[in-house]
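K.L.:
Please work out how this folds:
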Amino acid sequence: MKRINPFYAVGLAALIALPAVIAGVYPGGQRYYLHIVIQMLIWAQIYTGWSLMGRFGLTSLGHGAFTGIGAYVTVLLWNYTGLTPLVGIPVAVIIAVIAGLLIGYPCFLQRIKGHYFALMTLAMVEFVRLCIVGWRSVTGGSLGTQAQRYGDGISLYAVQFEPDRVLAYFIVLAAWLMTLAIWHRVDRSMDRLALEALGQDEEAAAAVGIDVTREKLKITAISAGLCAFGGAIFAQYQMYIGPETIAGLGVSLSIVFGAIAGGMGVLLGPTVGAVFTQFLSEGLRVAVQSSQTLSGLFGNRALALDMLIYGVLLVLFIIYMPKGILGTVQNWLRRVHHAEKTR
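P.N.:
The predicted structure is shown next:
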């Protein structure tokens, strides 16, 4: 029987106890701080889903389309047909997977990769965003839309849990843990070796019998499905969705930045990236609201400064920390450990 890593056991216990700790330390601000943690976990789940592709050189700038599909399909099915999200979320995931395969199959078949593949995914996310904005009679257009509340807003049938932040936390925690388990399963599979070979040299990999198109489609389907699932969870928690909050280029770039910043080649790297980006955006929001100088200088546009900062930091991370925060720390610890052993 395989033993559980003590580090993971302690970490899981800490996460389970976190709501109680927050309530004890911040009794008056429990809902606010728990909301921040929930946001971190939602985006950590989405970043981890993206990293399944990104770590193998499949740089997609279009995963905002998958999160948008997950959110909008789930909410619209509920609002217009009364279909419970218990069914609507799997439907949304399937539609996102189909969309990923439709964009991926011709690209992989024609050996489109690198920045050309990134541009193709960029076109996809813009297409989805324009569909959302243009179909305003149904989607609410650029103003977004809300899921119709069911009763008091806490319902298993409607998958609505926003008023109860503790319940929301454990649901989002379960979704994040499931995604980590999938990431770990892929990392321990033969598919990882095949995808790493493809990332190095597709022609050589194909020459030794690896089905290039099939392997890429498999990881694309998994990544698209996980991001759509995260988008649906986001919609059910926030009870509001809009093209700027869960779909579109801005969301896609935030996903890419978060995964790269944390370290997309490490299991908890995207989670570290989510914590980093949420602290950055929330810290900037608080700074702007509390500083009259920043508010007077930038006005409402100051709240969009996080995208500018993301861009600058992304360049710096790629140049100086290509393995991300967690990957760089792990490499440093390995070097220190190796130096101590060789003394």
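K.L.:
contacts, neighbours, all on C-alpha from now
P.N.:
Will do.
K.L.:
Tell me the buried residues in the helix or strand where L41 lies?
P.N.:
Taking DSSP states H and E as the definition, one finds L41 inside helix 30-54. Under the neighbour-count criterion of 16 or more other Cα atoms under 10 Å, helix 30-54 has 30-31, 33-35, 37-54 buried.
K.L.:
Likewise for stretch 73-87?
P.N.:
73-79, 83-85.
K.L.:
what's the closest of these to Q289?
P.N.:
V75 (31.6 Å; Cα to Cα).
K.L.:
secondary structure class for that closest one?
P.N.:
Under DSSP: H, G, I helix; E, B strand; the rest coil, V75 falls in the helix class.
K.L.:
one more to line up against the first:
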Amino acid sequence: MTELTIALDAMGGDQGPDIVVTALARALSSFPRVHFILVGDEAKLNTLLQQHPQIQKSARVSLQKSTQVVAMTDKPSAVVRAKPDSSMRVALDLVHNGSAQACVSAGNTGALMAMAYLTLKTLPGVMRPALVASLPQQNGSQGLLLDLGANPSCDAETLCQFGIMGSVMAQHINAVKKPRVALLNMGTEEMKGNDIVRHAALLLKASPHVEYIGFVEGSDLFSGKADVIVCDGFTGNIALKSCEGLAELLYANLKQSFSGHTMSKWLVKLLFKRYRKSWDWLNPDQYNGASLLGLRGVVMKSHGNASANAYFSAIQHAIREAEVSLPEQIHDRIEAALLELR
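P.N.:
Below is the predicted model of the structure:
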């Protein structure tokens, strides 16, 4: 692997810099050829780093001072103008000027999307960037869902581009030779859905750059029927958060069912030990990290309340995308698609 540099927005998110520094300590040992730039309040970061001597001593970590912080409640439009020296903006600037190949932030999603769009711009030919995340599948693989909120409404051409970008990501990140692309709809029949979705289906079906398989329903998100599922950001955001809410409900009920009883606790430990591989596959931490596709650089959005383990997963995903030069791969495929339309 060629040497890479990843910029970390240390001040973003609900947990602050503590989890970022803890995740960085793990990333240093896991990726011996990757350099990291920790962006944020210098005094706070130096205090935290005293608890992590392996980071302080490492020649692969540098600090980049920033004087402002983007709050989770800040309005994106106001942040762009009022906080040019925020840790989020400085991390993005490092990608823009080539000092880093990717940035990771757990900060305000709207602000990150607005700043990334302003700082990095979209790839030539890309109409809109899309927020994409991995979903576990029944067959043990990983699927992709996009858009997750960057674009509440989309036209058919934009949805078609999302399908192309998602297909490229599935090939280079998930190692799927011929990714199956589907549109999320209210039914699988061709006459179902609104005009935009039906038009997008025609465009995807006619495109030689995707393996379009038709419509899928919400119940198919984890079925493994498709490697890439495309929808507008309004639909995708609701779908993803509904799944997260259900997962939290199931976990809470399971925890309550087994609490307070010695035999139940013993049974849980036995089951966990026996089926640990299955539990690890379902662990949401490993799926943390939503990528902004279509930009001239790698931008990874970590969940705002992510744990250190989850933030480490976001770093992993960012490294992988930078490693395969994902923006360049998307650019080549989009350019080929546009040439065919001329």
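K.L.:
May I have the TM-score of the superposed chains?
P.N.:
Remark: TM-score between the superposed chains equals 0.24 [TM-score structural alignment, normalised by the length of the second structure]; 122 aligned residues with a Cα RMSD of 5.9 Å.
K.L.:
Show me what the helix holding L41 of the first structure is packed up against.
P.N.:
When contacts are defined as 3 or more Cα pairs under 8 Å, 6 or more residues apart in numbering; DSSP states H and E, helix 30-54 of the first structure sits against helix 6-25, helix 165-187, helix 212-238, helix 249-262, helix 269-290.
K.L.:
which one of these lies closest to G100 of the first structure?
P.N.:
Comparing those under Cα to Cα, the one sitting nearest is helix 212-238, at 6.1 Å.
K.L.:
deepest of the helices and strands packed on helix 30-54 of the first structure, which one?
P.N.:
Sort these by mean neighbour count, taking mean count of other Cα atoms under 10 Å, and helix 249-262 sits at the top with a mean of 26.
K.L.:
Return the distance of that one from the chain's centre.
P.N.:
8 Å (Cα atoms, centre = their mean, to the nearest Å).
K.L.:
Also stretch 194-207 of the first structure?
P.N.:
27 Å.
K.L.:
That one: end-to-end distance?
P.N.:
12 Å (Cα to Cα, to the nearest Å).
K.L.:
Buried residues in it, which are they?
P.N.:
Quick answer for stretch 194-207 of the first structure (16+ other Cα under 10 Å): 194-195, 197-198, 202, 205.
K.L.:
how close does L339 of the second structure get to V216 of the second structure?
P.N.:
29 Å.
K.L.:
err, V80 of the second structure, not the other one
P.N.:
37 Å.
K.L.:
And V230 of the second structure, how far from G166 of the second structure?
P.N.:
With Cα to Cα as the criterion, V230 of the second structure and G166 of the second structure are 8 Å apart.
K.L.:
Quick one: the helices and strands packed on helix 30-54 of the first structure as CSV, columns for distance to Q330 of the first structure too.
P.N.:
CSV is the format used below for these (distance: least, Cα to Cα, whole Å):
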stretch, distance to Q330 of the first structure
helix 6-25, 15
helix 165-187, 17
helix 212-238, 25
helix 249-262, 12
helix 269-290, 10
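K.L.:
And those: which comes nearest P90 of the first structure?
P.N.:
Closest among those, using Cα to Cα: helix 212-238, at 7.9 Å.
K.L.:
Which SSE is immediately downstream of the closest one?
P.N.:
Helix 212-238 of the first structure is succeeded, C-terminally, by helix 243-246 (DSSP H and E).
K.L.:
returning to that earlier point: between the helix holding L41 of the first structure and helix 249-262, how big is the angle?
P.N.:
80 degrees (axes from the mean of the first three to the mean of the last three Cα atoms, to 10 degrees).
K.L.:
residues near L338 of the second structure, how many?
P.N.:
11 (other Cα atoms under 10 Å).
K.L.:
before we move on, back to that, quickly list what's touching both of V230 and G166 of the second structure.
P.N.:
L146 (Cα atoms under 8 Å, 6 or more residues apart in numbering).
K.L.:
top helix in the second structure by residue count?
P.N.:
helix 233-258 (DSSP state H).
K.L.:
buried stuff in that one?
P.N.:
233-237, 239-240.
K.L.:
Pick the one among those residues closest to T22 of the second structure.
P.N.:
Nearest to T22 of the second structure among those, counting by Cα to Cα, is L240 at 27.1 Å.
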